[in-house]
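1. sharing a sequence plus its predicted fold:
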Amino acid sequence: MEQIFLSEIRIEKVRHLQKITIDISNEKPMHLILTGKNGSGKTSVLEAISKYFDYIMTVNDFENVPAGTVVWKDEFDDDCKIVDGINLTFNRSQKELEETLRKGLFIVAYYKDKRTFQAEPPVHVEKIKLKDQYKITENPGRLFIKYLLDLKVTEALARNNGNFEKADRIKTWFTDFEGLLQRIFEDLSLQLIFEEDTFSFFIREKDRELFDFYSLSSGFAAILDIVLDLMLRMEAHLNRTFDFTMPGIVLIDEIETHLHIHMQRSILDLLTTIFPNVQFVITTHSPYILNSVDHCVVYDLEKNIRIENMSGYPAEGIVEGYFESESYSKTLMDKVKRYKVLIDIAQPTEKERIERANLRMELKQISGDLAREAKDAFEDIERSRGGTW
């Protein structure tokens, strides 16, 4: 069957956004990047899309849905449905989409901007039963470490019982997973280590001590939160083949969260390579995301501008032209550094207190559209000081 993909979004009314049509593509699946300043409605649009899929997957009898929540047009000749002010059009019929979703053959997931590694640590070995289908609001990724342990024990038992085909298939799965980690960490020497005495998994990198999945930096934790969750959403259908080619639509809010510039440049390419048939709908402030891959439509919700394929534009050109800024963040970064100096003064003078307060008020208003690095640096300072004087 032809891959199902989102071809158009019509915003009837989502917060202040009204009567906006976002054309993606009728011919082939293309990723959608929503941008615009803070408050432009990016997250609200993702929330509305999420609710749309939630309704499809949880409501069996649409006749019983309260009036005003879901509005059907002619189901035989219109592939549209309005949910909470948003109208989505796909390249296939609504009925095909529903059936594919309910069979678990089409993945939908929504990752909000606060992303951390959330997997539950195993207390003992337990058999993990993965579902054929997960709702968009579920979080199967929390089972990932438990699933790894289940696989490792199953491999040992299968080999002990002479079921070498099953054991070898699981061994190959672990080899492929190690290769995936090598790509994410950009370290071909990386090894996934299993300690039999503690039933624990560790990562070994060159010139580093062993560390576990709970000791990841915020950037790698944010990436693995998405990757491992998507893997488990597909895993029940794959018979441990490590072939994550199932189709789907994945929503990610502020994809650049916790990622330094190098990761911002590579994250979308990484995700689209691991999950080649997933259509990503993301929000971002980062020019390094906007120009990172082909086959993307960029839509600015603030200016109502549609741009297709910004991969040929340099990041500095995007900032200076698209964001209309001559300097990305140098001036603001200087102010952030000055703010850090001031808050580290144990007994500031009255003049220093006033300067610090004024800087704090100004830096709180930084727009991530124009100065993501400065905004992140300021927020890191604020988190470290706990909001105290």
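-> Sure thing, it's come through.
2. C-alpha from now on. contacts and neighbour counts both.
-> Noted.
3. tell me, how many residues neighbour the residue nearest to Lys303 when sequence neighbours are not counted?
-> Residue nearest to Lys303 in three dimensions, not counting chain neighbours: Gly36, with 7.5 Å by Cα to Cα, 6 or more residues apart in numbering. Gly36 has 22 neighbours, counted by other Cα atoms under 10 Å.
4. quick one: buried residues of the helix or strand hosting Arg338?
-> With secondary structure defined by DSSP states H and E, Arg338 is part of helix 330-343. In terms of neighbour count (16 or more other Cα atoms under 10 Å), helix 330-343 has its buried residues at Leu332, Met333, Lys335, Val336, Tyr339, Lys340, Leu342, Ile343.
5. another one to put next to it:
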Amino acid sequence: MFLKRITIQNFRGIQEMELNLAQPSGNRKQTLIIGENGTGKTNLLRAVALVMGGSDALAELLNTPDDWISFGAPFCQLSATLLTQAGEERSIQLTINRGDTLKGIVLANQDQLAEIDAALAHATQNYFVVGYGSLRRLNRSTGFSRGGETIFRQARATNVATLFNQEALLNPLNTWAMEVDYRTNGKGLDIIRQSLNDFLPAVKFHSIDKEKGHLIFLYGSTQVPLHLLSDGYQNMIGWLGDLLYRISSAFNDYQSPLKAHGLLLIDEIDLHLHPKWQRKVLDYIRHKLPNLQLIATTHSPLLAQQAQEHELYALKRTSRGKIALEAFRGTPDRLLLHQLLLSPIFDLETDESLAVEELKKQYESLKRRKDPPQGKLHYLATQIEQLPQNQRSNMNYGNDQLDLLREIKSELKARRDS
């Protein structure tokens, strides 16, 4: 299954939007979406999860139906085009009219959701979708505790629980690992090692302490239980452990979970990740989970820099207040970080600090006066001259900034020579 297109109308502030996931070279496996807070990144992921959920999951995920409809609109509509493994297109649609009950919504959309409902009735792993919200909390209890089930009961709803409810919990990594070890008669260590070792920098999986139910990792030469690793490590592998558990459960496959086909949604994928890890997470998913289609959101320019051609999009609010989706023109992973930051997709005018930017604004403001205070002007000019000014050949530096630096240098030289 491949999600080819999603169209959104009147959905929580998104008036009209289409995300096309096909590209000239074929089906796009990874899509990264950036945008300022409030532009609808999370709601875009929720829209995908809702229309792909099937009738049984809708009743749990929708909760209060009118809340999904944009203020003042009479209805919202989500449409998706799917591509099967046989290359056949399938269309599904979900319409919510203001005032509809949950039962009424399911009944009214029976025909539009027939394609996905029929597929799910045939095999529950069809159109497999799993999603993670920005608040990804681990279930800290021991044993075979299950995340999400206390919030939702239907399997497809629990698979995206944290996208819709901040109280939902993730299945901890040890839950999956212990079950793999049990189901494979103790032969699952290689599967666990293969899944984890490339994902955790400086830490390697070592063994399972079956008596205590702990995973043991090697940090250098020291053995450390999973729960004693830093919060950064635990947050990093939180969604991965839950993902592996859900794949194994849905496909009943404890031998090769990394080969599963489906759709992975992650909100703020860079959350809690050190910059070094941010640079590697897309590559990990691309190579370790090659059959999962990824749609993720981020605020991180470091992570956006790892996107390939056609993979990066930005949600922006137009001058009329509407939310628009813009594709990045170019190849992010061929750019230097400052080039990406100063491109239209991030809308930054400079990569300098706010302090430096303010310093230059003060200088320019004083220069425009008829009789500027020379002492203050000289002080600001000296401060600016002392800043690092190694211009890179690929620097996206405006002509006005270069003119300002030349002017300051010229004036300071004239003062020294006089």
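-> Now that the structure is in, tell me what you want to look at. Here the structure is a predicted model, which means the values were calculated and not measured.
6. fetch the TM-score of the aligned pair.
-> The TM-score (TM-score structural alignment, normalised by the length of the first structure) is 0.64; 297 aligned residues with a Cα RMSD of 3.9 Å.
7. picking up where we left off before, if I pick the residue nearest to Lys303 of the first structure, what's in contact with it?
-> Lys42, His285, Asp300, Leu301, Glu302, Lys303, Asp369 (Cα atoms under 8 Å, 6 or more residues apart in numbering).
8. residue in the second structure paired with the fifth one?
-> Meaning Glu302 of the first structure. Here Glu302 of the first structure is matched to Lys316 in the second structure, going by TM-score structural alignment.
9. list the residues that contact that match.
-> So Lys316 of the second structure contacts Gly35, Glu36, Thr39, Ile323, Ala324, Leu325, Glu326 (Cα under 8 Å, 6+ apart).
10. that one: which element?
-> strand 312-317.
11. how many other residues sit next to the equivalent of Arg246 of the second structure over in the first structure?
-> In the first structure, the residue paired with Arg246 of the second structure is Arg233, using TM-score structural alignment. Each residue near Arg233 of the first structure was counted by other Cα under 10 Å, and the total is 27.
12. name the element Arg233 of the first structure belongs to?
-> Going by DSSP H and E, Arg233 of the first structure is in helix 218-235.
13. ok, then the element right after that helix?
-> In N-to-C order, the element after helix 218-235 of the first structure by DSSP H and E is strand 248-252.
14. what does that next one contact?
-> 4-6, 46, 50, 106-113, 277-283.
15. which of these fall in helices?
-> Leu46, Ser50 (DSSP state H).
16. make a ChimeraX selection of the buried ones in the contacts of strand 248-252 of the first structure.
-> Only the buried entries of these go into this ChimeraX selection, using 16+ other Cα under 10 Å:
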select :4,5,6,46,50,106,107,108,109,110,111,113,277,278,279,280,281,282,283
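17. returning to what we had before: identify the farthest-apart pair in the contacts of Gly36 of the first structure.
-> Maximum pairwise distance in the contacts of Gly36 of the first structure, criterion Cα to Cα, is 14.0 Å, between His285 and Lys303.
18. the two: who's more crowded?
-> Between His285 of the first structure and Lys303, counted using other Cα under 10 Å, His285 has the larger neighbour count: 24 against 11.
19. ok, now which ones touch the closest residue to the more buried one other than its chain neighbours?
-> Nearest residue to His285 of the first structure, sequence neighbours excluded (Cα to Cα, 6+ apart): Asp369, at 4.4 Å. By Cα under 8 Å, 6+ apart, the residues touching Asp369 of the first structure are Gly36, Lys37, Asn38, His285, Ser286, Phe323.
20. now do the contacts for the fourth one.
-> Counting by Cα under 8 Å, 6+ apart, His285 of the first structure touches Thr35, Gly36, Lys37, Glu254, Glu256, Gly368, Asp369, Leu370, Arg372.
21. hang on, it in a helix?
-> No: in this structure, His285 of the first structure is coil, not part of a helix, as judged by DSSP: H, G, I helix; E, B strand; the rest coil.
22. which residue lines up with it in the second structure?
-> Checking TM-score structural alignment: His285 of the first structure goes with His299.
23. and the longest strand for the first structure?
-> When the first structure is scanned for its longest strand (criterion: DSSP state E), the result is strand 6-14.
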